[in-house]
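Novice: Sequence plus the predicted model coming up.
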Amino acid sequence: MGVQLSLKLPPVTGPHPVSCTDIMVGHSKEGSFFRLFYPCGSSHDVQYPMWLPRSEYVTALAKYLGWDSSITPYISSLIFGHPQVPVPWSAPFVTGVDKKPLIIFSHGLGAFRTVYSALCMQLASHGFLVAALEHRDGSACATYHFADDDPTNAPLKEVWVPFSKVEVGMKEFYLRNYQLHHRANECVRVIQILRDINAGAVFNVLKSDFDLQALKGRMDFNNVAIMGHSFGGASTLLSLAKDDTLRCAIALDAWMFPLEDASYTNIQKPILFINAEHFQTTSSIQKMKRLNAGNRESKAITILGSVHHSLSDSAFLSGFLADRILQPRAKLNPEQCLQATITSALSFLQKHLGLITPLSDFIILMPAPRMFAPDVLWTRVL
């Protein structure tokens, strides 16, 4: 029996073909690094990006999973293989004059910018520009920036940011709360960077065939949402209090622990909580209810048969080791969970961003009602 994991992400279901590219603005840690998923035009020279962008991510992910560091550089590459994201790399942006709504996406603890590709691809196929951040607060399994802000110094030296563990004697809340504010500030920063890209005034530090000028004047800053999973879910909530540009948030199985009590009164925008069946505690649910009480448009659903990692690409990992690493395994098929998540998200975004696409076009995709479980104290969702 082979040990290699297999990752097969489903194709997009929306009306637009999708591409993606990496954008790094600023050489230092204070800059921003994200993968942009976007509706694209036709591309004749199709190349598919790697889901694990570089070997450093393979090693870091294996280390985060607790594997023996002495064998991970070789063994982890054998185990993870070379999975690809099934969309063209850096294809031309879709032509036209219409402005596209924006979604900022924040990853969970130990993840990085590609770990939610299935979700981001699907959203982009429905006409969104999705900026999937790679956080530099020490919550990604690994990320990097450059040591020098002088672009004339080539080649630039890479500085890798490792995962930050909770040290012995350290109270986890203080570390994670500090990281949470750092993450929310990064989310706000990328909105400003997207504004600069929209104005045609941004240089991509990374070598890329994608023409950023194609995005000039094509972003709709009246319709900006934020979305995130786990630690990223908490990051989306705090971001709502930091930038009025954001009109609503979608929190995927949010990790509520790092969010301080004082921030609750500042979070007043509509929120959609999409929870897995097996993750949330009674305390976390009470915190969600407290936030929902601040806005009548905030809702919550639970997707029955799902687990915490059902809302990331890891749900699509298969193979002998997947059953060992990903515990507990979900009862719900990952394609069904993705469909339920996307359909719920699109319906919520259509309402709160005032999108032109009729709600009925999304509702027709709704899975069977038994997949959804509204909390007994909350109103029916969507």
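Specialist: Yep, it's here.

Novice: C-alpha from now on. contacts and neighbour counts both.
Specialist: OK.

Novice: what residues are up against the nearest residue to K299 once chain neighbours are set aside?
Specialist: Closest residue to K299 apart from its sequence neighbours, by CA to CA, 6 or more residues apart in numbering: L272 at 5.0 Å. Contact analysis of L272 by CA atoms under 8 Å, 6 or more residues apart in numbering lists A249, I250, A251, S298, K299, A300, I301, A345, F348.

Novice: Among the residues you listed, which one has the most neighbours?
Specialist: With neighbours taken as other CA atoms under 10 Å, the top of the contacts of L272 is A249, carrying 30 neighbours.

Novice: can you tell me the helix or strand for it?
Specialist: According to DSSP states H and E, A249 maps onto strand 246-252.

Novice: Please compare the first structure with the one that follows:
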Amino acid sequence: MGLEAPLSLIEGALLGGLLAAAACRVAWPGRWRPAGPRACLALAALALAQAFWSGFTWQFVGGYALLSVLAWPWRARRRWSRLAGAIGLAGLMLAALGPWAILPSPRLPAPRGPHPVGSTIYRWVDGGRAELATPDAADRRHVVAQAWYPAAAARGRKVAYMDGLGRLPGSVYGLPRFIFRRFGETDTHAALDAPVSTGQARWPVVIFSPGYGAPRAVYAGLLADLASQGYVVVALDHPYESAIVQLADGRVVGPAPFQARGDTGVPHMERQVLVRAADVRFVLDRLARGDGLGPLSRRLDLTRVAAIGHSFGGATAVLIASRDARIRAAADIDGMLYGDVRAAGLRGPLLLLESGGTQQMPRYVRATRAVMAEVPAGGWRYAIGGSNHLSFTDAERFLSPPTRWVAARVMHGPRGAADTQAVAVDILEAFLRGPLRDEPADVTAVAARSAQAWPSR
């Protein structure tokens, strides 16, 4: 899938050197005494070079402690003290290795489609809607959208992976902000404000809504891949629900207090999906105005629009598609349905794409069957075997390969994000080709090419 190595060469050399030096000191103390000072000097030089090249990397804090102990000229003369020293060094080796369960920055696969990818970001304010998530009655609703699109060339400044880097709140996703310090290094494989491809005068549009609490950033791998197939994919952030959003006035905000307290019961979700649907409707209206769209001005075919989303975003996509005639197709990726979905109002087909057949909760099964049975244009329902709910996101790419392996088995979905997203994009592209391009496409045949994508009943 074109993935980069999880560690840079210098990081791998430093981490491997620290662990090898510690193992040598424990296993061959006699050989270590003459060679140890030179080894520690070499490791210290490597640590300085790494810090100069990449800046402070919190994952190396345990490694620095290990290096300090290795450089200390202690000698254990008694057996018990040698044993204690070996146990202490083993503990420091674990402390040096453990933080690397989380990588300094995610490594994303290159898009597979025929088009290079550009991206531009819009930070808008809906002056007609009050912001209900803040105490200030004068606050208006902010909506942030990032468009990923077919570009003439992928040259220019790369698009940042996530909002607010350098100005993050104390925690994001419940993790301390220092964990994200180097996320600016992530290559999104998209050029900021690149000229749009001249392959078509106007390009079909796909509106994407993320999962509950998830920022648009964690879908960058999927969104760039879909855009490279020939679609303008407009991904929304829903402020005061998303983990992190940078607003039009420059503020960087996280979840509102009621979201932060975990108020995610069904009544809250039923209310919140209406807020999200209004965000999508506002974005469609704003795109239709045509002004202030930068490279996408006069390049959008707004007669060919689809709505897709993951998890709670899938519920958003289906709800808005049932209420807005501008939307010609909808896809729900592994999402429970919420809101009063008027299936008969869906103008085009519906795709339900699930993770590994795990969506078997009675409420989900009842709701999706009822909706699918009433969609005038029909639709498809597939499960991607071996995937889990987070496989559609970039979340696993925050983790080192061994940690991914463990996490996948805990979540009962060993299929990785790269494979899951590739299969999902292939099925989505085949599904969208008819309503957005008027081209024949056999969704069933495309799904059948994946050994682990099957119809889900």
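Specialist: Cool, the structure landed. Computed from a prediction, not measured in an experiment: that's the story for all the values here.

Novice: before we move on, the earlier item: of the contacts of L272 of the first structure, closest to F372 of the first structure?
Specialist: The nearest member of those to F372 of the first structure, counting by CA to CA, is I301 at 6.3 Å.

Novice: which residues does the equivalent of the closest one over in the second structure contact?
Specialist: Matched to the second structure by TM-score structural alignment, I301 of the first structure sits across from Y382. Y382 of the second structure makes contacts with L352, L353, E354, A447, A453, W454, P455, S456, as judged by CA under 8 Å, 6+ apart.

Novice: pretty sure F112 of the first structure is touching Y144, no?
Specialist: No. The pair F112 of the first structure / Y144 is not scored as a contact, 10.9 Å apart, by CA atoms under 8 Å.

Novice: ok, the two, which is more surrounded?
Specialist: Neighbour count, other CA under 10 Å: between F112 of the first structure and Y144, F112 has more, with 26 against 18.

Novice: what's the distance between that one and C141 of the first structure?
Specialist: Using CA to CA, to the nearest Å, F112 of the first structure is found at 7 Å from C141 of the first structure.

Novice: Over in the first structure, see which of the contacts of Y382 of the second structure survive.
Specialist: Compared against the first structure with both residues aligned by TM-score structural alignment, their matches' CA atoms under 8 Å, the contacts of Y382 of the second structure retain L352, L353, E354, A453, W454, P455, S456.

Novice: Nearest to A370 of the second structure among the residues you listed?
Specialist: Checking those one by one against A370 of the second structure (CA to CA), the nearest turns out to be L352, at 12.7 Å.

Novice: Now check the first structure for the residue matching the closest one.
Specialist: Using TM-score structural alignment, L352 of the second structure lines up with F273 in the first structure.

Novice: Same check on A227 of the second structure?
Specialist: Match for A227 of the second structure (TM-score structural alignment): A124.

Novice: Could you do G88 of the second structure as well?
Specialist: So, by TM-score structural alignment, G88 of the second structure is left unmatched.

Novice: For G88 of the second structure, the count of nearby residues, please.
Specialist: By other CA under 10 Å, neighbour count at G88 of the second structure equals 14.

Novice: Any of the contacts of Y382 of the second structure buried? List them.
Specialist: For the contacts of Y382 of the second structure, a burial check counting by 16 or more other CA atoms under 10 Å picks out L352, L353, E354, A447, A453, W454, P455, S456.

Novice: ok, which stretches of the first structure are helices?
Specialist: All helices of the first structure, identified by DSSP state H, fall at 55-64, 72-80, 117-125, 172-198, 231-242, 282-292, 320-325, 334-353, 359-363.

Novice: Which residue range of the second structure does the fifth one align onto?
Specialist: Equivalent residues of helix 231-242 of the first structure are located at 312-323 in the second structure, counting by TM-score structural alignment.

Novice: what's the mean distance for that stretch versus the first structure?
Specialist: Overlaying the first structure shows stretch 312-323 of the second structure at a mean distance of 0.9 Å from the equivalent residues (mean CA distance after the TM-score superposition for the first structure).

Novice: Please give the centre-to-centre distance between that stretch and its chain.
Specialist: 20 Å (CA atoms, centre = their mean, to the nearest Å).

Novice: who touches it?
Specialist: Under CA under 8 Å, 6+ apart, the answer for stretch 312-323 of the second structure is 208-212, 273-274, 276-277, 280-281, 307-309, 327-347.

Novice: count of neighbours near the equivalent of L353 of the first structure over in the second structure?
Specialist: Under the alignment (TM-score structural alignment), L353 of the first structure pairs with L436 in the second structure. By other CA under 10 Å, the residues close to L436 of the second structure number 23.

Novice: Pretty sure L436 of the second structure sits against R328.
Specialist: Yes. Counting by CA under 8 Å, R328 is a contact partner of L436 of the second structure at 7.4 Å.

Novice: Now do the shared contacts for these two.
Specialist: Listed contacts common to L436 of the second structure and R328 are R304, V305, A306; contacts here mean CA under 8 Å, 6+ apart.

Novice: circling back to that earlier point, neighbours of the closest residue to the match of A227 of the second structure other than its chain neighbours, just the number please.
Specialist: Among residues not flanking A124 of the first structure along the chain, Y38 sits closest, at 5.1 Å (CA to CA, 6+ apart). For Y38 of the first structure, the count of nearby residues is 31 (other CA under 10 Å).

Novice: In the second structure, what residue corresponds to Y38 of the first structure?
Specialist: Looks like Y38 of the first structure aligns to Y149 there (TM-score structural alignment).

Novice: OK, contacts around its match?
Specialist: V117, G118, S119, V196, A224, A227, S228, G230, Y231, V232, V233.

Novice: which one of those residues sits closest to R79 of the second structure?
Specialist: Nearest member of the contacts of Y149 of the second structure to R79 of the second structure, counting by CA to CA, is A224, at 59.1 Å.

Novice: Quick check: the aligned residue for V190 of the first structure in the second structure?
Specialist: In the second structure, V190 of the first structure lands on V283 (TM-score structural alignment).
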